[in-house]
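Peer 1: could you look at this predicted model? Sequence included:
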Amino acid sequence: MEITVMQAILIGIACWLGSCENAQPLGIGFSDALSRPIVGGTIVGFILGDVATGITIGAAVQAMYLGQVLIGGVATADMAFVSYPSIALAMLAGADATVAVTLAATVGVLGAAVFTGYEILCSVFYSLGDKFIANNDIKKMKLTYMVLPPLTSFVIRFGITFSIVMLGSAYAADLLAAIPEIVLHIASVLGGILPAVGISILVTYTLKDFKFIIYFLIGIVCITFLELNMVATAVVGMCLAVMYYMFIGGQNESTTQQNDDDVEEDELL
């Protein structure tokens, strides 16, 4: 797959817009949505002219990061780099979704290191800003607080993404063809395992009672063995949830009625 300079520029801008530190009028929620691999894959696929492949790869990568959380402002991977340069590089190389997942994990970790470097630079800018405030120099203070951080973010994210996409497009397919089959097989196996890790992390965070794992298993049976699509599986899950709460509600009403009867008997005695 060939890529033009304009396509690489658009992917680089999208990566910058999806960065968590990017302050923009549409708010942090917009940046967070753009940083999701399923959204990034769709955008990259639209830019490269193959939306179906972009969505397929984005969905596979998204499964790996379903349980992604920020602890103390530190993440294991930079989602903007996961969603844009890695997916674009995988599409340019003609890699399948499983290999793309492994590639995204590698680029994401490198992106996290780049983001740490960005934070170090920002600490220098803010230190200079404090000195300008002490000197009552408002113009330079605004420059260090409001201009230099987003400009640095743009240079880093756009520059790295543009370089990876433009330079990688010339060698990605040849590099993928030169990799031994055993290495690609290992990458495919790892790519198949990593989404399961993401789903397991999500289940661990969301399940309040371990017995509710049965609903997750029912979903697997519906999709794997009954070959239902996602909509049909969601409808089955919704029906089971309603039936569960109807059953729990009936039990609660019975318990409440029993307690009321006991209170009345005590009063009569």
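Peer 2: Sure, I can see it.

Peer 1: switch to C-alpha atoms for all contacts and neighbour counts from now on
Peer 2: Will do.

Peer 1: double-check residue 28 against residue 18; I have them as touching.
Peer 2: No - with contact defined as Cα atoms under 8 Å, residue 28 does not reach residue 18; the gap is 9.1 Å.

Peer 1: which one's more surrounded, those two?
Peer 2: For residue 28 against residue 18, the residue with the higher neighbour count under other Cα atoms under 10 Å is residue 18, and the figures read 27 against 17.

Peer 1: want to compare, so here's the second one:
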Amino acid sequence: MLTTALMAYLTAFFCYFVQWTFGQPMIDQPLGVGLVAGIVFGDVTMGIIIGAALQAIFIGSVNVGGATSADTVAGTVLAVCFVVVSGMEQGVAIPLAVAAAIFANIIYSLVLNVLMSFWAPVVDWAANSGESKKVIVCHFGGAIVMNALFAIPVFLAVWVGAEPASQLMDMVPQAVINGFNAASGLLPAVGMALLLRMLWDNKIAIYFLLGFVLFEYINMPMIAIAAVGAVILVVTCLRDLENLDLRNQIKKLRETGVSAGAQSAAELEEEDFFA
């Protein structure tokens, strides 16, 4: 189990390190972490499936500054590890991963907001030295230290908890497992509800209705619905750009005060109205 714990640790460290060191390419999201964990543990398909399920749950979860909601890296790595290595059912692993992500966020916040503040004098020393090499060493050294600390809960959870968790699941009745499976199916709806709560606007509500109709009654696949959404987005952006250009022309004509321009402005306003 120590080898598995080290693999989980390195997976989490890699995702943390790439996310925080190379411009935040969003590899810390469950889809990205699931892919990496699937490659490491030898089941890419399962890694992506679990990552997609957790992505739907945490899609409305946003970390802003020091305010963090859940450590999605830890939760996703643990879920993939327990399913692929320990043979845990996916419906059971996902709710456990959500709980683990929320708990691991305590350690995440402690490292990010408290422990790494002690690195600030080192950064100041490197900057005051005026030597770029010291700044580079300080930057990457701090990244290694911070992300190594981030990944410790994942290592401990697998090393200490994987085998007891597997034995415990063998003792759980099938009815309870079915309940976990049902709960895991409802959690993505909770994630989407959190996202809609932030994005909901009466002006765009019609697009949500369109997506529901396409999926529920026309049975279009999600990729096709996403393509339709992309087309609507491009058309809307082009229309808005045209309207913005018309408004700029009207503004210029009004500023010049030319009588001939007044007529052109009226025509432009009419075009803008019917656009």
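Peer 2: Ah, there it is. Owing to the predicted nature of the structure, the values given are computational and were not obtained by experimental measurement.

Peer 1: quick one: contacts for the residue most central in space within structure 2?
Peer 2: The C-alpha lying nearest the average C-alpha coordinate of structure 2 belongs to residue 29 (Cα atoms, centre = their mean; 3.8 Å). Residues in contact with residue 29 of structure 2 (Cα atoms under 8 Å, 6 or more residues apart in numbering) are 55, 72, 73.

Peer 1: could you pull out the strands for the stretch 151-269 of structure 1?
Peer 2: Taking DSSP state E, counting those that start in this stretch to define them, one finds no strands in the stretch 151-269 of structure 1.

Peer 1: state the distance from the closest residue to residue 168 of structure 1 other than its chain neighbours to residue 115 of structure 1.
Peer 2: The spatially closest residue to residue 168 of structure 1, leaving aside those adjacent along the chain, is residue 89, at 6.6 Å (Cα to Cα, 6 or more residues apart in numbering). As defined by Cα to Cα, to the nearest Å, residue 89 of structure 1 lies at a distance of 20 Å from residue 115 of structure 1.

Peer 1: which positions in the longest helix seen in structure 2 come out as buried?
Peer 2: Using DSSP state H to assign secondary structure, the helix with the most residues in structure 2 is helix 222-256. Of all the residues in helix 222-256 of structure 2, those buried under the rule 16 or more other Cα atoms under 10 Å are 225, 229, 243, 246, 247, 249, 250, 253.

Peer 1: how about stretch 47-64 of structure 1?
Peer 2: 47-48, 51, 53-64.

Peer 1: what's the closest of the residues you listed to residue 168 of structure 1?
Peer 2: Distance ranking of these against residue 168 of structure 1, using Cα to Cα, places residue 48 first at 14.3 Å.

Peer 1: check the alignment and tell me where the closest one lands in structure 2.
Peer 2: In structure 2, the residue equivalent to residue 48 of structure 1 is residue 41, according to TM-score structural alignment.

Peer 1: gap between its match and residue 237 of structure 2?
Peer 2: The value you get for residue 41 of structure 2 to residue 237 of structure 2, if Cα to Cα is used, is 42 Å.

Peer 1: map residue 11 of structure 2 across to structure 1 for me.
Peer 2: Aligning on TM-score structural alignment places residue 11 of structure 2 opposite residue 14 in structure 1.

Peer 1: quick check: nearest residue in space to residue 12 of structure 1, chain neighbours excluded?
Peer 2: Counting by Cα to Cα, 6+ apart, the nearest residue to residue 12 of structure 1 once its immediate chain neighbours are dropped is residue 158, at 4.4 Å.

Peer 1: ok, that neighbour - how many residues close by?
Peer 2: Look at residue 158 of structure 1: counted by other Cα under 10 Å, it has 23 neighbours.

Peer 1: nice, that's everything, thank you.
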